[in-house]
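The amino acid sequence is not available; the structure is as follows:
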């Protein structure tokens, strides 16, 4: 198991993860670009997307990992917490300055801010 500080450090080394949310009462997982800002994972998304709709005030999960398929080693970090949709133009502009862009092109975007309430991770090593 990884401690919180190592989990946060590893979160800062990647740029794409997977977000888990609910769509029509069913679990959905999608790839998402992201950045870290304070205690939030910020994920750009189109304002009309299913991801934006599924994140409004919901508790979400976000996972990032890295694997070496030859050595069969790697790590995985999961974040769980409440989310909010950031659509205020000033706040969106401030988050745009982080340089992260939506996974899919969109004409209007905002950000999902997932507060890191639970952060857990583990190293994967071959037997």
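Perfect, I can see it now. Given the structure is predicted, the values throughout are model-derived calculations rather than measurements.

make it CA atoms for all contacts and neighbour counts henceforth
Will do.

And the helices in the chain, which stretches?
All helices of the chain, identified by DSSP state H, fall at 4-11, 50-55, 89-96.

Those into TSV, with extra columns for mean neighbour count?
Listed next are these as TSV, based on neighbours: other CA atoms under 10 Å:
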stretch	mean neighbour count
helix 4-11	16
helix 50-55	20
helix 89-96	13
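
alright, now check it against this:
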């Protein structure tokens, strides 16, 4: 039987030729701004759902748009996970950022004006996606992986 608990001495140890370094919050935010699609995870009907969402970063918050009556908007978003990454398969390098916290609808008119004025990829799903949500992470962490130095 293989152990997968944190008591396993090799759980956080990279391979002999691999390196894995924790990212600072500033590095996480900087990297998150380089992408435009991430994954939003949340619980719905007792199961974990993960949806791709187009997003933008503004003032150390993540913002995404969805349908006002769709699956995301009608689910409990009080505890979500948002993950974004970049992987270079050939170089075997990359990074991943994970943000946790509540996602809340954006109601402030001035903020909505700012958000609509920003360049943002259109949502991947079809239909009207004009409801902005904000994720102000209570936990933000990331890792960069690559070859050992």
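Looks like it came in fine. Computed from a predicted model, the values in this text were never measured in an experiment.

And the TM-score between them?
TM-score for the superposed chains, counting by TM-score structural alignment, normalised by the length of the first structure: 0.88, backed by 126 aligned residues with a CA RMSD of 1.9 Å.

for the helices of the first structure, which one sits closest to residue 21 of the first structure?
With CA to CA as the measure, helix 50-55 is the member of the helices of the first structure nearest residue 21 of the first structure (5.8 Å).

same for that closest one, what does it pack against?
Applying 3 or more CA pairs under 8 Å, 6 or more residues apart in numbering; DSSP states H and E, one finds that helix 50-55 of the first structure makes contact with strand 16-23, strand 40-46, strand 73-86.

wait, which of those is closest to residue 7 of the first structure?
strand 73-86 (6.0 Å).

outside of the closest one, which residues touch it?
Residues from elsewhere that reach strand 73-86 of the first structure (CA atoms under 8 Å, 6 or more residues apart in numbering): 7, 10-11, 52, 55-68, 92, 110-126.

which residues of the second structure does it align to?
Using TM-score structural alignment, strand 73-86 of the first structure lines up with residues 93-106 of the second structure.

So for that stretch, what gets flagged as buried?
93, 95-106 (16 or more other CA atoms under 10 Å).

Can you name the residues that contact residue 80 of the second structure?
Neighbours of residue 80 of the second structure in contact, by CA under 8 Å, 6+ apart: 40, 41, 42, 43, 100, 101, 102, 103.
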